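Engineer: only geometry, no sequence info:
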């Protein structure tokens, strides 16, 4: 195969063509990118000496990464701040995790395989695509070769995805894509739809919901068909979550792009301050929150961090109740007595969730409670709840101001 771009009309089965091309390239021990393109998306399959390094579907790269790593390695907390560039940042994090002995090569390869399976499935949903081979002159390293998949490892995954694609088509889902997000029609109570209800808000793709419910994406989508036909639910495109280089977090030292007090960053859904003396808990919260598209302000010494709180004015504060150098109750009371944080939602983080602890926290001004270790779903649900309340209060304030202006004009 020459190093010139090789293009083929994908009038045949997309996955079959990808498999054929990969087989040829792997036999030739080729290094480069197999670019699968259509009018909707462009995926990339990276090869090194005929072995699969990583795969991307052209959209929802961060969503896919977060979804699969949290499912397969929920205790692993990658550190993207150590990476130098955004090229194949997911593979860099896997490499970093192995180097730091946080994950094994077997675990990292399991993540690569799971991501590749989803990518193959998504690419298989697109017809009339092209495939283009782009040669690369990179020299393989021993580590990179060990953290890659041979065609013998990849071939069963492709066969599995082909079977899933057939199920998808037989179920009459040919015109749908699992990267779409279902949205419930306004005025309908989500609780009336049982377990599905809380996910029908346009924030979770069909892939996301399938993982959260522990069901296949085909079965999840089939269950929604009656609701789609009745127009109770509709599917819409949803943006990807920001990758680590698109939205660096703010730390307590003020580095990493801190914002001016009261400012709202473009595309930012909320700045969440996390106050805890445990680096592990802070990293866990950071992974959960940034995975959902929020910025974080990490503070491990609460009294010294007050200045940073005032400077950045977070939308929500998550506060640990038990810390060696400061009582969370005292910190909460102090913040409530400060005019800047008088109305800021404060969620207390505690492993001692008793009635006495709750009442005491309420007395010093806590808004809500979160258990330790923080559960991702419960954490995001609380954040969304209070951000929605803040948005509603803002709209009410704007309406009141508009009324005052109109009255003055009269």
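Structural biologist: Everything's here; your move. Because the structure is predicted, anything quoted here is derived from the model rather than measured. Residues are numbered from 1 along each chain as shown.

Engineer: For the rest of this, base every contact and every neighbour count on C-alpha atoms.
Structural biologist: Noted.

Engineer: next structured bit after the helix or strand harbouring residue 120?
Structural biologist: Assigned by DSSP states H and E, residue 120 falls within helix 105-124. Per DSSP H and E, the first helix or strand lying C-terminal to helix 105-124 is strand 130-135.

Engineer: Report the distance from that following strand to the chain centre.
Structural biologist: Remark: strand 130-135 is offset 29 Å from the chain centroid, using CA atoms, centre = their mean, to the nearest Å.

Engineer: next one: stretch 29-38
Structural biologist: Here stretch 29-38 is found 26 Å from its chain centre; the criterion is CA atoms, centre = their mean.

Engineer: who touches residue 243 in this structure?
Structural biologist: By CA atoms under 8 Å, 6 or more residues apart in numbering, the residues touching residue 243 are residue 62.

Engineer: For it, give its distance to residue 379.
Structural biologist: From residue 243 across to residue 379, the span is 20 Å (CA to CA, to the nearest Å).

Engineer: buried set for the strand or helix carrying residue 168?
Structural biologist: Using DSSP H and E, residue 168 falls within helix 151-170. Buried residues in helix 151-170, counted by 16 or more other CA atoms under 10 Å: 151, 154, 157-158, 161-162, 164-165, 168.

Engineer: again with stretch 205-219
Structural biologist: Buried positions in stretch 205-219, judged by neighbour count with 16+ other CA under 10 Å: 205-210, 217-218.

Engineer: ok, so of these, who is nearest residue 395?
Structural biologist: residue 205 (28.1 Å; CA to CA).

Engineer: With residue 178 as the reference, measure out to that closest one.
Structural biologist: Counting by CA to CA, the gap from residue 205 to residue 178 is 7 Å.

Engineer: cool, and residue 120?
Structural biologist: 12 Å.

Engineer: now do residue 390
Structural biologist: For residue 390, the distance to residue 178 - CA to CA - is 32 Å.

Engineer: Below is structure B, check it against A:
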């Protein structure tokens, strides 16, 4: 095992960071098998898996689940990857010999069952590795170590990533990222609109509506680029004028919940966490209930707004999803009333809205809302929001 620390003077850092990638030629010449692990002072860790000098796969970083999910979702025959299906698939996937990577095991199981083509697996692997390499290059100070392991046998030969092409692409992306002044912007951050009126005055109504729907702080720049079928450089550059003006800001967004392990166990004297959904649409409550129950939580659906407050006070859920617009009441009134009670003073309240206007968000937060989620909601985003706010909650 070897350790190296790479640190450059501040004035040269953004020019010299691509030199970190020179290690690939060394590992290629030495037929290295094992793991190349980078880390930074913030505690992030990126791992690349090698076999005889060639890259097989990578994992880790700021959003290891997100970076895999967005690539797999766009290349699997069935794009709707539900959290429960993924967990069930992972539970039966055979473990590889030394690649400590649940997503690699899962994809190879799909490959063996004919659910994923070799080309799709290579594309997913290449894009995941590309994201990792860009993040490593962008990180100011990194340390790496090499963990040697036996080469894979002939019976388990993997599909390799086209490393030379990938290194060239990452280097070109980083150079362009610098050229247009994006060095300070991480593609792992999520854009959210702070001042909508100046933006409304500059774009068409259709573009404005799309921006308000998409820029809700729940999707990273990479997530948005994948969703829109755009290059992350072009997307970030398009938002750059609004970022500089302060009309849009970039915020940290949590990773999706892990698939390769259950939630921390609940002691025998503790009850499962209870999640409530107040929405006049039975379909919304049913869909959310399926996701939440499958993840091991108790679920409380409330489809009559007039009964929301007495029901919530009686049932005492640990988190509340609250629809903003209902026939007989609205989320503002319910949220404000709940915050006036001692029981719901600190309970997370997540507002649901199909409008997604900033005025609604600001008003909801002023009345005590914890978070704001746009409709329609992806199952894995629902779980991500739950775990974001309940990660330390145990009764």
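Structural biologist: Here it is on my side, so go on. Note that the structure is predicted; figures quoted are calculated from it, not measured.

Engineer: what about the helices in the stretch 301-410 of the first structure?
Structural biologist: Secondary structure of the stretch 301-410 of the first structure (DSSP state H, counting those that start in this stretch): helices at 302-312, 328-336, 355-363, 376-409.

Engineer: nearest to residue 236 of the first structure, of the ones you listed?
Structural biologist: helix 376-409 (19.8 Å).

Engineer: Now that closest one: buried residues?
Structural biologist: For helix 376-409 of the first structure, by 16+ other CA under 10 Å, it's 376, 379-380, 382-383, 386-387, 390.

Engineer: helices or strands next to the helix holding residue 168 of the first structure in the packing?
Structural biologist: When contacts are defined as 3 or more CA pairs under 8 Å, 6 or more residues apart in numbering; DSSP states H and E, helix 151-170 of the first structure sits against helix 14-27, strand 51-56, helix 105-124, helix 217-229.

Engineer: Could you say which of the ones you listed is packed most deeply?
Structural biologist: strand 51-56 (a mean of 25; mean count of other CA atoms under 10 Å).

Engineer: what's the mean gap between that one and the aligned bit of the second structure?
Structural biologist: Aligned to the second structure and superposed, strand 51-56 of the first structure gives a mean residue distance of 1.7 Å (mean CA distance after the TM-score superposition for the first structure).

Engineer: which ones are touching the counterpart of residue 186 of the second structure in the first structure?
Structural biologist: Here residue 186 of the second structure is matched to residue 177 in the first structure, going by TM-score structural alignment. Going by CA under 8 Å, 6+ apart, residue 177 of the first structure touches 122, 125.

Engineer: Show me what the helix holding residue 168 of the first structure is in contact with.
Structural biologist: 15, 19, 22-23, 26, 50-52, 113, 117, 120-121, 124-125, 174, 218.

Engineer: distance between that helix and the chain's centre?
Structural biologist: The answer for helix 151-170 of the first structure is 25 Å, by CA atoms, centre = their mean.

Engineer: what's the next secondary structure element after it?
Structural biologist: strand 181-184.

Engineer: After that following strand, which helix or strand is next?
Structural biologist: Where DSSP H and E defines the elements, the next helix or strand beyond strand 181-184 of the first structure is helix 206-213.

Engineer: average gap between that following helix and the second structure?
Structural biologist: Mean for helix 206-213 of the first structure is 0.9 Å (mean CA distance after the TM-score superposition for the first structure).

Engineer: what does that helix correspond to over in the second structure?
Structural biologist: Residues 221-228 of the second structure are matched to helix 206-213 of the first structure when aligned by TM-score structural alignment.

Engineer: Need the residues that contact the matching stretch.
Structural biologist: 66, 70, 187-191, 214, 231-232, 235-236.

Engineer: can we see that at 10 Å?
Structural biologist: By CA atoms under 10 Å, 6 or more residues apart in numbering, the surrounding residues in contact with stretch 221-228 of the second structure are 66-67, 69-71, 73-74, 131, 185-191, 214-215, 218-220, 229-236, 239, 250.

Engineer: Tabulate the helices and strands packed on helix 151-170 of the first structure in CSV, adding columns for distance to residue 81 of the first structure.
Structural biologist: CSV is the format used below for these (distance: least, CA to CA, whole Å):
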stretch, distance to residue 81 of the first structure
helix 14-27, 34
strand 51-56, 21
helix 105-124, 19
helix 217-229, 33
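
Engineer: which stretch among the ones you listed comes nearest residue 297 of the first structure?
Structural biologist: helix 105-124 (28.7 Å).

Engineer: coming back round to it: would you check which pair of the buried residues of helix 376-409 of the first structure lies furthest apart?
Structural biologist: 376 and 390 (21.2 Å).

Engineer: ok, the aligned partner of residue 63 of the first structure in the second structure to residue 33 of the second structure distance?
Structural biologist: When the second structure is aligned by TM-score structural alignment, residue 63 of the first structure is paired with residue 66. According to CA to CA, residue 66 of the second structure and residue 33 of the second structure sit 27 Å apart.

Engineer: swap in residue 89 of the second structure?
Structural biologist: Counting by CA to CA, the gap from residue 89 of the second structure to residue 33 of the second structure is 28 Å.

Engineer: Then residue 158 of the second structure?
Structural biologist: According to CA to CA, residue 158 of the second structure stands 12 Å off from residue 33 of the second structure.

Engineer: shared neighbours, these two?
Structural biologist: In contact with both residue 158 of the second structure and residue 33: 51, 55, 152, using CA under 10 Å, 6+ apart.

Engineer: leaving aside the residues next to it on the chain, what's closest to the equivalent of the second one over in the first structure?
Structural biologist: The pairwise alignment with the first structure assigns residue 55 of the second structure to residue 52, based on TM-score structural alignment. Setting aside the residues directly before and after it, residue 52 of the first structure is nearest to residue 149 in space (CA to CA, 6 or more residues apart in numbering), at 4.9 Å.

Engineer: re earlier: want to try CSV for the buried residues of helix 376-409 of the first structure, with distance to residue 132 of the first structure as columns?
Structural biologist: Shown next, in CSV, are the buried residues of helix 376-409 of the first structure (distance: CA to CA, whole Å):
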residue, distance to residue 132 of the first structure
376, 39
379, 43
380, 40
382, 45
383, 43
386, 47
387, 44
390, 48
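
Engineer: what residues are up against the aligned residue in the second structure for residue 131 of the first structure?
Structural biologist: Counting by TM-score structural alignment, residue 131 of the first structure lines up with residue 144 in the second structure. Going by CA under 10 Å, 6+ apart, residue 144 of the second structure touches 2-6, 20, 36-40, 45-47.
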